[in-house]
Each structure stands twice: as C-alpha cells, then as structure tokens.
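*Asks:* quick check, what structure comes out for this input:
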Amino acid sequence: MENHNLSQRPLAERARAFLDRLPLERDGGRQLRRLPEGGVVGDWFGCELSSVFQPIVPPASGGIFGYEAYLRILGSGERSLSPWTLFSANADEGRLVALDRLARTVHALNFLSSVEGDSLLFLNVHGRLLAAVGGDHGAAFRKVVDALGLPPERIVIETPLEASSQPELLGFVLRNYRNNGFQVAINVDSPMQWQALSSLVPAQFVKIDSARLFLAEDWRARLAWLVGLRERANIVVTRLERRLDGDLPEGVLLQGYAYGLPVQRAAITRAERYALGRFAR
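*Replies:* Prediction:
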C-alpha cells in the first residue's frame, strides 16, 4: 500500500485565514458561505451545496485511511435534490465545469474545517467534465488547493465507472491529474476490467463494488489477484453492508455502511465511530 503519511500538523495557516475570510451564512449573494458552526456551503442558482464524508478504512486497523466526499443539495423551497438531478440540469459545458469545481471546493473546505490528521480526501469528478476540459485536467483545482494550504497529494481524484470504458481518454486524464500533484482513483465493473486497464492507466486506487467481487466463490483469492495485478495500486472494496471476517491481502481498503455512514464532519469522535460500528452491525 502506498505510503501517504504526512506530518501530523494543524490546519495550514493559509487555509485557516481563507476560512476566516468567508462570509457568514447571514451574508447573502456569495458563492461560498461559512456556517456559524464552521462548515461551508456553496450557492448555485438557488441551490445550497454541502458535504458529507464516508470513511475508507484498512481492514486490520481502527484508523481511517481517507474519506470520500458526497454532495448534499438543498433546492429552493427546502427540497432535497440528488446530485444527478442538479448536474443533469446544467447541460452547458461551461456551467458544468464551474459547478463541478464549486462542489470540489466546498468539499475541500469542509474537509479542512474538520480534519487535522493525514487522511486522504477522495473527490469524484463528473464524467462529462473529462471531455469538457480540453487538457491539463486539475490545473485550475490545483490553484484552489494551493490557496487553501491543502497538499495536493492528500487529494484523490476519482473518475466515474463509465470513464473506464474509454482507456485512452482515461489514461490522458489521470496523467494530467497526477502531473498536477493529485493522486487518482478509478472505478471498475469487474476484476477483468481492471486486468485490462492495469497496464494502461496510472491509477493508484481501484474501486470495485462488493456485489461484483462476491460473484466469485473464491473472492478472497480473486481479491489477492487484483492487488497483485500492479505494484503500488490499492484495491478499495465499496458498498460493503457487512463486515468482512478473516485476513485480507495488504493493499486492500474497505468502504460502505458496515464501516461508517456518511457524516457531515469528517473527523468524528471515537465514541461516534463506535456507535456507527454498532449500528452497522
């Protein structure tokens, strides 16, 4: 498993100053607003964007390797909207790019406001953005994270499942993000797809739905085979609704309700983690 350890330092001073400069919730007309309790929301044409974080954990440790950020959206009239609905409503490529970057900025700010350790932040990029941006993917977002004082190597840019059916475009996009200092993750629909991509794309993390993995009776051997397809690539088993027993290969990470529910604050307390674990069981 790749070593991502960074110094256990407090929130960077530049990031703290950036957060302090954001207007409070009562100030209207701003794209980014700071909530009284310290969180951040984004305003997008009458919709309010906020974050929840789901932990990604190593099998044998009580620690947390990283968090995947998900959008929570409140529309006009206090209606909750799905991210799919919001992104589908923004068909113009320019607006799509701006919306995607705003969402990632909201996630980064909320991550900074609640995490002071060395865990990673997994951020999804919309599939249409891969083709909408002509080149140098990640350059604009790198300027954002630099302004926040967030090391880019603590961010994992995650591409959607449909991107893995286009190896040439996927490889180009991932190399762009890595050249801009980010780590990268892909989603695959089967072990065979990762086998086909393993020599073509520079992914550091490969995510596979547990339902796909468990189709094979010898799924433990299949998991070890997946890890061994390429050195220094981690396999993340997702959507786990039950805890896995027994030893798992080094290089495997776990994600799903069995290991933690999405929460608004990434840095949950030990007592909260215990309660979530009991609930998941």
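
*Asks:* CA only for contacts and neighbour counts going forward, please
*Replies:* Will do.

*Asks:* tell me which strands and helices the host helix or strand of Q195 is in contact with?
*Replies:* Per DSSP states H and E, Q195 falls inside helix 191-197. Applying 3 or more CA pairs under 8 Å, 6 or more residues apart in numbering; DSSP states H and E, we find helix 191-197 packed against helix 219-228.

*Asks:* got the contact list for the helix it packs on?
*Replies:* Residues outside helix 219-228 that contact it (CA atoms under 8 Å, 6 or more residues apart in numbering): 191, 194-195, 213, 216, 233-235, 248-249, 251-252.

*Asks:* three-state assignment of P202?
*Replies:* coil (DSSP: H, G, I helix; E, B strand; the rest coil).

*Asks:* next structured bit after the longest helix seen in the chain?
*Replies:* Determined from DSSP state H, the single longest helix within the chain is helix 93-114. Sequence-wise, the next helix or strand downstream of helix 93-114 (DSSP H and E) is strand 120-124.

*Asks:* for comparison, sequence B:
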Amino acid sequence: MAFDVEDELTADRSVGPAIRLRNWKQIVEKVDFAFQPIVNPHTGHVFGYEALLRRWEDSGFESIQSLFDTAWETGNLHGVDMMLREKAINKFSRLPDARRLKLFYNFDSRVVRTRDYQPGRTAELLRKAGLERDTIFLEISERHDISNAQYLQDILLRYRSQGFKVAIDDYGSGFAQLRTLYECEPDIIKIDRFFIDGVDRDRRKELFVSQITAFAHMIAAQVVAEGVETREEFLCCRRIGCDLVQGFFIARPSVDLPERTDIVPAISGVSLENRRGIERDGDVLRSYLLDTPPIENNINPVEILSYFQKNTDIAIAPVINRQGEPLGVIRDSDFKAFIYTPFGRELLQNPANRTNISRFLRRCPIADINTSLSELLETFVAADSLDGVILTENGLYLGVLDQSALLRAVNERNTLNARDENPLTRLPGNSAIYRYAADALARPRQRRFAVYFDFDNFKPFNDLYGFRQGDRAILLFKDILGKALSQNDWFVGHIGGDDFFGYVQSVDFEDAVCAVQRAQSMFDEQIKSFYDAETRDRGYLIGKTRNGDSCDFPLMTVSAALVRIPPARTDITLDHISIEAAKLKTIAKNNPERFASGYYDAPEI
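*Replies:* A predicted model of the protein is given here:
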C-alpha cells in the first residue's frame, strides 16, 4: 500500500518536527535512485552518472517536485535531502570503479536557507563511502530562481569551500542570466533538453547551443548536452563542441547497477564514425603539446616554490587531483608575488595553510584531446587566456597548449589541409577523399552509400558566361550540398571541376536518396538566377558544339549516381565504386530525374 503522505504529515502537528522527520525516513526507504551515464562524445568513455529519483509515487507523491515542496513546507527539506544524498552516495559507491566516476546529484537550492542547514555532512557521507569530495557534482536547477547572482555565488562558495563541484542544470529553461553565470563560474553547465531536441535540424537551436558552449569554455566550464535521443543529435552536439552528452540515445536511466562503467560500447562505435579531420587534429596537437609536469592539489605550498625553481621555463603549473583530473593552474607570477609580500613565507609555513593551495588556484579552459583545433582556437580567443588550454584524455590530464604552441599547431594543420583541399571550394580533394574512403570502406556497416555528382551542360554555360561565373556555379553547389546533406553526417569532397563525391553510412536508403534529390532540386532552382533574363525565360541556352555548330542546350542541372555498398564487404575500394558509379552516371544523364542508384555486387576480390 502506498504511504499516505498527507495523513502522516498532518495527523499530529503538535508532536513537532522530530515525529514528522521519522515519517520522512519511511518515505525515503521507499524511493530509489536510477543512474544514467554521462559520456565523452569523442570516445564513449563514461564520465559519471546522474542520480535520478524513482518510485516516489510509492510514497503517495504526484511528482518529484511535490516531494521536495512538501519537505520544504513542513520544515524538513534539509533533513530529507541529506537522507536522499546518503542513499544516492551509498548506491553510487557500489558501482564498478566508482572512485574514478562522478556522481551528479540534483539538490534543491532552498536547502541552504533552512534553519537546520549544517555544512560538512555531505563530506562525511562521502568519506564513509570511500569517495573523494570532488566525486560529487551538486546540480542546481535553473528552474528555481537563481538569477540572483549573489545568492548563487553564496551557494557556490559554500560548496566549493568544502571541495565539491557544482553544475547548473536545465540551462536555458528558466531564470538564469549570462551575467549570473559569468560571475559565479559553475564547473559544468547542462543545456536543457528543449534546445537539444532536433538541434541537428534547427539552425537557431544549433546557434544557441554553439554560443552557450563557447561561453562556457570562456569561463572554463564544461558543457553537458542533456536529453540526446537520436544519433543525429549526438553527432551535432559533438560537432558543436559539447564536452559531454547524456540522454536516451546513450542509455536510459536504470535502477539496476551496470556491469561495466568504463565505456558505453554502442556509443564508442558511433564516436569512431565520421571523425574526418579530428584524427589529424589530434596528431598535430600531440606533437605540439607541452608535457608540463602537474602538481597535486594536496601539495605543501612551500614545495610549489621548489617546483618553479626546478622548472624555470614554466610559467604555469597545472594542478590535478588524486585521480589525475585537472583542477586549474597556478601562475608563477602570482605565487612569487605572494612570496615576496610581507610575511608571505611565514603564512605558507603556517600549519593551517600548508595543505591549502586554493588561494593560488586559477581556473583554466580544459578540453579533450579529440577537440578540433578550430574549437580550441575559438575557446582560447574567447577566454582571452594568458595561461593556455589544458588538454585531457578521457578526463585525465595530458598536457598544456600555450599561446605559441596553439598557433603553431593551427598553422601546421592549415598547411596539411591545404595540400588536400580543392583550392576553389576548400572541400577535401582527391587525396583526402581516397584516404577517407579507404578507412570508411574497411569498416563493415549495415547501411552505407557513395554518390557521385556531375553537372549537366556545364561547358556551354562556362563558354558563354566565362570561367568566373562557372566557378560561382560550382561554389553554389558546394553550399547547397552543405545544406541539403546536413541532417546526416555526410562526407563531401570535390573531385575536381564540376564533379563532387559524397559518402554516408548508418542511414536508411530512402533518407540518403531524399538528401541527394533535395540537393539536385535546390540546384535546379537556384542556378536559374545565373542566366540572363532572356535565356531564363526561353528555358535553354543557345551555344556552340565542340565542332562550332550552333545548338540549343538545356539549363544546367546535376546528375547523381548513388552506389549501395554491401554491408559486410571490407575488400571494396574507391576505384571499384567509381567504376560502378560511371555506369550509373550514364543511366542518370539519360533519366528525366537525373538520378540512378544500384548495388555494387561484384564478387569478392
């Protein structure tokens, strides 16, 4: 039978809070927590789990919010929240390799305004569970009014002083202002599901998420994309630069503890797909990464001076925790300035300060090694960071990129890309296409398609209007491909002249055809404006054949040959596909729809 909250809490108000709190203990015994993983979108590695309250209805509540509102109204919010924290922490501690993971716990920000609020109790719960203080991220929901910067800052200071991390939940759903976040500098910003839903199809949502991500990185915060439910949303959030992702596409919340917590295999597989350019950026980054030795946050401050004396060429010292996760940096200039102040050395040698380096710790932008160089450069410029950017791999400290190293890495990346780009469209050229195809075709996929695009009647247009106008037509189609194929993560390359190549996998055949034909129809409509009014009205161009004879040529269109690649074959090369595409292209050019598709069905090589 469900516990009747109203009867129990109103049965005898005269007996005081102690009796009512005892009733709340019965309520907490009935509820449970489900865990949902939060993962790195580049690798599929699990960063942590959010604890989500479940089975509240067994205690007679209509919603989670009504449970907390009732606790607040009866003066028991702090006691109830602490019982729930204990339950969540104890269950989390039973996860495999729990000490490596982070626990995201939603707490009601009204807790700090209760009369019986006592700091330090969460730290004791973590200690008993064998966990470090920075294991827990306390999520403050923006659905409560946290637009008061001073109030939010007080909460952050309270918990940071105790060694905890803080995340702003549901960002974009309620009251918070950019100024509030700028002044309070949370460790993580979780973007509300509303903005993630359909972000791959909504340019305004994509722009919003991009701007918030850039802002978060500027204040050295990480971004979690909440509520990712489709593969397309996942890939879009990764491309935008979200540091972490969470949602049904990753895994549904479960009250049962997972057997493994290192990685989500299905997401790891998706993460390896369509990462063109990222691997090259990663190789370049590693070659320029400064292998600056980090210091642990429990170091004696006096020893920091020895660190800088031993490493005279180092201006900043990265600070990590016991797990090897970066916390920030200590600047040589800041530390020495303190040393040379009156009584500076005496203060450092004071036993009360010997294990506290927080006064010297500065926040610094942190990014995964798989982040693109373009994103890193944007973060560096937006943050106006004199310190550089700390790079991590699966959340652990890897090294530092200072201003000089970052600029050299960007320059080398640009040089390498220039060798592989078509000089007109800046799309991957032949070498890049072959390299990408070799990698993609070597991996069996259930659904994969290659498409070749070729202009129809391009030469007469080029002869009449000139090469410059011909180049404009090619650039127009390049832009159209970017828009028409944006709903799926297509690879698009420019073979040369008026020939383009596309490749996509893990989408339905109908969706691939729809995207290709959308690009064709967009070009058919927009290219008309490139002709003079008389030719446009006439519907054809009067030009000359190769023999010099006058001839009527239809307005330009684009033919497309789509090759369906067998899912299990790993012996197929781009040359084999090109031969099949040439046959289909002939069919397409004689087809009113200018489109043809077929299977590559040659015997195994």
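
*Asks:* ok so, going back, mean per-residue distance, the helix holding Q195 of structure 1 to structure 2?
*Replies:* Superposed on structure 2, helix 191-197 of structure 1 shows a mean distance to its aligned partners of 5.5 Å (mean CA distance after the TM-score superposition for structure 1).

*Asks:* which residues touch the helix or strand just after that helix?
*Replies:* Going down the chain from helix 191-197 of structure 1, the next helix or strand is strand 205-209, by DSSP H and E. Counting contacts by CA under 8 Å, 6+ apart, the residues outside strand 205-209 of structure 1 that touch it are 184-191, 194, 233-239.

*Asks:* closest to R33 of structure 1 among the residues you listed?
*Replies:* R33 of structure 1 lies nearest to V184 out of the contacts of strand 205-209 of structure 1, by CA to CA, at 28.5 Å.

*Asks:* neighbours of the closest one, just the number please.
*Replies:* 24 (other CA atoms under 10 Å).

*Asks:* I'd say it and V173 touch.
*Replies:* No. With contact defined as CA atoms under 8 Å, V184 of structure 1 does not count as touching V173 (9.7 Å).

*Asks:* contacting residues around the residue most central in space within structure 1?
*Replies:* When CA atoms, centre = their mean is applied to structure 1, the residue found nearest the centroid is F122 (2.1 Å). When the contact criterion is CA under 8 Å, 6+ apart, the partners of F122 of structure 1 are 66-69, 155-158.

*Asks:* so where do the strands sit in the stretch 1-150 of structure 1?
*Replies:* Ranges of strands in the stretch 1-150 of structure 1, per DSSP state E, counting those that start in this stretch, are 32-34, 40-44, 47-57, 66-75, 79-81, 120-124.

*Asks:* okay, strands next: where are they in the stretch 401-550 of structure 2?
*Replies:* Counting by DSSP E, counting those that start in this stretch, the stretch 401-550 of structure 2 has these strands, from start to end: 448-456, 491-496, 499-505, 540-544, 550-554.

*Asks:* actually the stretch 151-281 of structure 1, not the one I typed
*Replies:* 155-158, 183-188, 205-209, 234-238, 252-255.

*Asks:* got CSV for those strands, with distance to A271 of structure 1 too?
*Replies:* Listed next are the strands of the stretch 151-281 of structure 1 as CSV, based on distance: least, CA to CA, whole Å:
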stretch, distance to A271 of structure 1
strand 155-158, 27
strand 183-188, 30
strand 205-209, 28
strand 234-238, 24
strand 252-255, 19
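
*Asks:* name the residue most distant from the centre of structure 1?
*Replies:* Most peripheral residue of structure 1 (CA atoms, centre = their mean): E217, 29.7 Å.

*Asks:* roughly how far does that residue sit from A211 of structure 1?
*Replies:* 12 Å (CA to CA, to the nearest Å).

*Asks:* swap in I186 of structure 1?
*Replies:* From I186 of structure 1 to A211 of structure 1 the distance is 17 Å (CA to CA).

*Asks:* can you redo the strands of the stretch 1-150 of structure 1 as a markdown table with distance to Q264 of structure 1?
*Replies:* Below are the strands of the stretch 1-150 of structure 1 laid out as a markdown table (distance: least, CA to CA, whole Å):
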| stretch | distance to Q264 of structure 1 |
| --- | --- |
| strand 32-34 | 14 |
| strand 40-44 | 11 |
| strand 47-57 | 4 |
| strand 66-75 | 9 |
| strand 79-81 | 16 |
| strand 120-124 | 14 |
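
*Asks:* all set, thanks.
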